[in-house]
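S.K.: Requesting a structural model of the entry that follows:
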Amino acid sequence: MNAPVKRFTFPNSLVIVFAMMVLAAVLTHIVPAGVYDLIPGTKLLDPATYHSIAQQGVSPWGLVDAVFAGMVKAGPIIVFTFLVGGYFQVLIASNAVDAFISYLVRALGSRSFLILPSLALIMSILGASGVMANPVVATIPIGVLLARKLGADRVTGVAVMFLAAYGGYATSPVCAMTVQIAQQISGLPMLSGFGFRCAVWLAFFLPTVAFIVHYANKVRQTPHAGVPEDDEEPPVTESATVPFNARHALAILGLAAGLCIYVWGSLTWHWGMNYMAGIMMLVAMFGALVTGMGMNGFVAGFLQGARQMTFSAMLIGLATGISVVLSEGHILHSIIYGMAVALDSLHDAMVAPVMFLFNLLFNFFVPSGSGQAAVVMPIMAPLADVVHVTRQTAVLAFQLGDGLSNVIFPTNGTMMACIAAAGVSYKAWAGRVLPLFLFWTALAVIVMLVAVAMGF
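M.R.: Next comes the predicted model:
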C-alpha cells in the first residue's frame, strides 16, 4: 500500500526569518568583513570610505543571543505595534466602522455610479489609516450583499472592500505599520514626505476605482464574465449588517480628528511614534465611551487587538535579529558595498525601481509590512546613502513593494481569508485582479522614477 503523498506546505514567515538569521550567521564566516565611515555629524554612510577589517564571525551562541538582542533593539517598535493594534481593535469592536459602511450601502442603494466609488474611497482611506489592514475580512459579507444588489458578482464585493482598502494601505501617507516604522528605522522624521505620498495615493486610487466600476459593469452586461454563484458560495445574509447611530458617528469623527491632529503635529512639530500611540489611546477610549462599551469593553477590545499583533511583533523582533547578526559580524556594510557595486552599473534613475522590485518579490516570503520593514530597511536605508538615492525614496520603494503585491500573492493570509469569506477561489480572484496588479507595478516604477527625478 502506497503511503499518502504529503503536500508541500509553505513555511511560516517566522520560520523563514529565523532561517535567514542562520544564513546571516553563516555568511559572517564567508563574506569579508568591512565598514563604511559615517559622514561627520550625521548617521549617513560616506560612500567613498568602505574598507576591510578583520573577520569576526558570529558564534552559535551569538546567533541565539541575537534573538533576544533583536527583540530589545526593536523594543519601541514592538511596543508601538501592540498598543496601536489594540487601540484600533477597540474601534472595530465598537462596531462603529462596520455600522458606518453598512449605513453608506443602505443610503446609496443600487446607484452603482455612486456607491462603488464612494465605498471604495471610504475603504481606501480606512486602509491608508491602518484601521482596515486585517479587519477588512469582516466587511466582505457586506461587499458581497452589495454586489448582488447591483447585479454583479462576488469578486466585485471583495474588490470594493479588500482591493480598495489594500490599495490605500499600500500607498498610505500615514500608515503606522509600514511608513512610520520604516521611517523610524531609517532615521527620518515621522510622516516626512506626506505631500508626495498623498499624490501617490491619489494616482493609485483613481485607476483602482475605475477598474472596480468597469469590472462590475462588465459582469452586469455579460454575466458569464463573473464568478458563478454556485462556486463555493458561503452563506451571507442581511442580518450581518449593523445599525448606524449617533454614537457610532461620534466614534468615527473621533478617529478622523485624531488622525488629522497627528498628521498636523508630525508635519508641524515632528511628533514621533509616542504621540501616535498616545493619540490613538485617547481616540479608542473616546470611542469606547460614546458607544457604551465601558472600560471593561475597552480593555477586552484592546487585549484582543494586542493578541492579534503578537505575530507581527515577534516577526519584527526576529527580523531585527538579522541586522544584529550582520552588524556583529561586520558584514552589513559589506553587503551594502556589494549591492552598491552591482547597482553602479545601472543608470542612476533605475536604482530606485530595482529597489522597489526587490521589495515586491521579497514580500512573497515575508508578507507582514512591519516585519518586512524590520528585515530590509536596515540594509535599504544605508544602501540609499551609497547609491545616491534618498532614504525617503528607499522607504517609498519598500512601501510600494510590500503593499501592492498583497492583493495577489497567496502568502498574504488576509487576502486568502477575504476571498474565502466570499466563496471565490484563488484562481478566479488572481485571474481577474492580475491586470490591475500589473498596471500597479508599472505605475509604481514610474512613481519611483519621478521620485528620483524630484530628489524625493
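S.K.: From now on I want contacts and neighbour counts done on CA atoms only, so please keep to that.
M.R.: OK.
S.K.: which residue packs closest to the residue nearest the centre of the chain, ignoring adjacent ones?
M.R.: What sits nearest the mean C-alpha location of the chain, by Cα atoms, centre = their mean, is Gly369, with 4.2 Å. In space, and not counting its chain neighbours, Gly369 is closest to Thr178: 5.5 Å by Cα to Cα, 6 or more residues apart in numbering.
S.K.: ok, that neighbour - contacts?
M.R.: Applying Cα atoms under 8 Å, 6 or more residues apart in numbering to Thr178 gives the contacts 369-370, 373, 399.
S.K.: Before we go further, it is sitting in a helix, right?
M.R.: Yes: assessed with DSSP: H, G, I helix; E, B strand; the rest coil, Thr178 lies in a helix.
S.K.: Go through the contacts of Thr178 and flag which are in helices.
M.R.: Counted as lying in helices by DSSP state H, out of these, are 369-370, 373, 399.
S.K.: Closest one of these to Val155?
M.R.: Gly369 (24.6 Å; Cα to Cα).
S.K.: what's the distance between the closest one and Gln399?
M.R.: 8 Å (Cα to Cα, to the nearest Å).
S.K.: ok, and what's touching stretch 112-128?
M.R.: So stretch 112-128 is contacted by 101, 104-105, 108-109, 132-133, 150, 160-162, 164-175, 205, 209, 212-213 (Cα under 8 Å, 6+ apart).
S.K.: want to put them side by side, so please do this one too:
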Amino acid sequence: MSQAEANEPKKSKFKMPNVIVIMLSLMLVACLFTYIVPAGQFDTNEDGNPIPGTYGTIEQTPVNPVEALNLILDGGVQASTVIVLLLFMGGFFGAIFQLDSIPNIINYLVYKYKNIGAMALSLGLFTLMGFIGFFIGGDMMIVFVTLGVIMARQLRLDPISALAMTFLPLFMGFSVGPSGMAMLGQIFASDTPLFSGYSMRTIIFIIFLIITGLYVAWYTKRVESKPAKSLMSNDHWLKELDSETESEDAVKVDSVSWQDVTVLMIMIIAPIILAIGNTVLGWSEVYGNSTFITVFFIAFLLSFLIKRKSVDEMISSFTKGVQDMVIVAIVIILATTISVILTEGQILNTIVFMMTDQLDDLPLGISAIVIFIINMIFNFLVPSGSGLMGVMVPILEPVADVLGLTQQVLITAIGFGGGLGNLITPTLGATVGAIALARANFGSWLKFMIPLFILWMITGAFILYYLANINWTGY
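M.R.: As a prediction, the model looks like this:
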C-alpha cells in the first residue's frame, strides 16, 4: 500500500440521514411510546410540583402521528425564547465573523505559532470556551461553534474538532460548574441557597476540564498527523479543504490591525461581562435572558463601527447570520416537540416512577451514582436543564432525605446526568443544532463522544460516591 493510499480518508457505505429526518423519526418513536408505556401521574402541590408517593395510573392518552404534527406549533411556542435568542445572537455573531477580523487573527496565530501545532492552538480555544461555559450557558451559546469551524479549517482539522473546541467545553462547563445545572437545581430545591457549594463545584469543573482537554488534545493531534483517522463518516470536509487553494495564502498573515485585535477583544469581553452581570450583579433575576441580546448587540455595533462599515453592510451581515441559524431553529423546535408529545401522552411521570421506585434499598454512595444514571437516561426524554430539574428534584428530594443524601449531592447527581448527557442526546435541539452548524453528523459525533463519556461517567461516579459519603452540604 502506498503512502497516499494510507493517508486516504476512510469511506463509509452508511450515510447518516439528514438531521430533520432524524428528528421526525424520533417524533414517531415518541408517539409509539405513548401507546406502549402506561399513562400515569403524580398529584401536585400548589406550585405545580409532583408530590412523591402519589403516583397512580390513568387512562391512556396516546398521540398519533397526525396529532404529533399539530403539536409542532406547541413545541415552537415552548422553544420561542431560545429561538429568538438564537436568531438574534446568530445574527450578531455571524455578522461579526463576516468582518474577517477573527479569521485574520486565527490565520496570524496559525502562521506565527505553526511550530507548536494544531493541538496547542485548539486547546487554547477549548480552555476559553470552557471558562465561558463555567459562567453562562444556554442553547444560544452554540453560535460559538462558528468560531470553532473557522479555527478547524485554518488548522486543517475536521468538523468534529470544531465541535470539540467550542460546543463540548461550553456545555461541559455549564453541566458541572456552579452557574449552570447546579444553579437550576438550587432554584427547585427547598432549602439550598443559590450558588452554594461554589468552591467544590469549581474543583469539579477543573477536574472535568483537564480530562476533557486531554481527550480533545489527543484527538486533534491524531487528525492533524493523519486526516484518515478522523471519525467523520465521509471525507467531504477534507476535499473542501484541499479545494481551497487560496487558504494556503490566507494562513501566511504576519501582522494584524488594531481594529481586528479590538474586535477580538470585544468578542472575548462580551460574554465575560454577561457572566459577571448575571452571576454577580443579578441581571438574570431582573431582566431574564434579555441581557444576552443587549450585550451582544452592543458588541455587534461596536465591532462594525471600529471596522468603519455602513449601516447597509451591518444589516446585510446580520441577515446572513440569521439565515445560517434557521435550520438550527427548526431542529430545536422539533426536539422540543418530542417532549411535548411525551407530556401529552402522560407517560413522563410513569417513566420517573419506574426508575426511582427502588432507590431506598441502595447504599448512600451507590444511590447517588444510580440517580446520576437515571437522570442521564431520563434526560433523553426531557433534554432541558430546567425541565429535568423541575421534574426530578421535587420527586427525588424526599427520597434523598430518607436515604440521608444531602440536597447538594442530589442536585449534583441530577446535573451530571442531565448536563453531561445532553452532549450525546439527539433529542436536544442545541446538540443536533451545533452538529448541523459544524456540518458534521450525529453518528460521527457519537463515535467521538462515547470514550469521553465513559471517562465522564467513571469520574462522575467517583466524585458522587465521595461527596455522598462525606455528607457534603456545600455551606
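S.K.: so Ile252 of the first structure makes contact with Ser94?
M.R.: No: under the criterion of Cα atoms under 8 Å, Ile252 of the first structure is not in contact with Ser94, lying 10.3 Å apart.
S.K.: anything in contact with each of the two?
M.R.: Gly287.
S.K.: of these two, who's got more company?
M.R.: Using other Cα atoms under 10 Å, the more surrounded residue of Ile252 of the first structure and Ser94 is Ser94, with 24 against 18.
S.K.: What does the more buried one correspond to in the second structure?
M.R.: Aligning on TM-score structural alignment places Ser94 of the first structure opposite Leu99 in the second structure.
S.K.: so that match, which of the three states?
M.R.: Leu99 of the second structure - assigned by three-state DSSP - is coil.
S.K.: what sits against it?
M.R.: Leu99 of the second structure neighbours (Cα under 8 Å, 6+ apart): 304, 307.
S.K.: how far away is the aligned residue in the first structure for Asn18 of the second structure from Gln372 of the first structure?
M.R.: Matched to the first structure by TM-score structural alignment, Asn18 of the second structure sits across from Asn12. According to Cα to Cα, Asn12 of the first structure and Gln372 of the first structure sit 14 Å apart.
S.K.: For those two, indicate the residue with more neighbours.
M.R.: Using other Cα under 10 Å, the more surrounded residue of Asn12 of the first structure and Gln372 is Gln372, with 27 against 11.
S.K.: residue contacts, that one?
M.R.: Contacts for Gln372 of the first structure (Cα under 8 Å, 6+ apart) come out as 316, 319, 363, 366, 402.
S.K.: what's the first one in contact with, if anything?
M.R.: It refers to Ile316 of the first structure. By Cα under 8 Å, 6+ apart, the neighbours of Ile316 of the first structure are 71, 74, 77-78, 370-372, 374-375.
S.K.: redo that, cut-off 7 Å
M.R.: Residues near Ile316 of the first structure by Cα atoms under 7 Å, 6 or more residues apart in numbering: 74, 78, 370-371, 374.
S.K.: What's the local residue count around the counterpart of Ile51 of the second structure in the first structure?
M.R.: Here Ile51 of the second structure is matched to Asp46 in the first structure, going by TM-score structural alignment. Neighbour count for Asp46 of the first structure, taken as other Cα under 10 Å: 16.
S.K.: can you check the one 10 residues further on too?
M.R.: By the other Cα under 10 Å criterion, the neighbourhood of Gln56 of the first structure contains 14 residues.
S.K.: Just confirm it contacts Gly329, I think it does.
M.R.: Yes: in terms of Cα atoms under 7 Å, Gln56 of the first structure counts as a neighbour of Gly329; the distance is 5.2 Å.
S.K.: got the residue ranges for the strands in the stretch 1-150 of the first structure?
M.R.: Using DSSP state E, counting those that start in this stretch, the strands of the stretch 1-150 of the first structure run over residues 34-35, 51-52.
S.K.: What range does the first one cover in the second structure?
M.R.: Residues 40-41 of the second structure are the counterpart of strand 34-35 of the first structure, counting by TM-score structural alignment.
S.K.: Using the aligned residues only, give the average distance of the matching stretch to the first structure.
M.R.: On superposition with the first structure, the mean distance recorded for stretch 40-41 of the second structure (mean Cα distance after the TM-score superposition for the first structure) is 2.1 Å.
S.K.: what residue of the first structure matches up with Ile210 of the second structure?
M.R.: Under TM-score structural alignment, Ile210 of the second structure pairs with Leu206 in the first structure.
S.K.: Please name the residues that touch Tyr35 of the second structure.
M.R.: Contacts of Tyr35 of the second structure (Cα under 7 Å, 6+ apart): Pro62.
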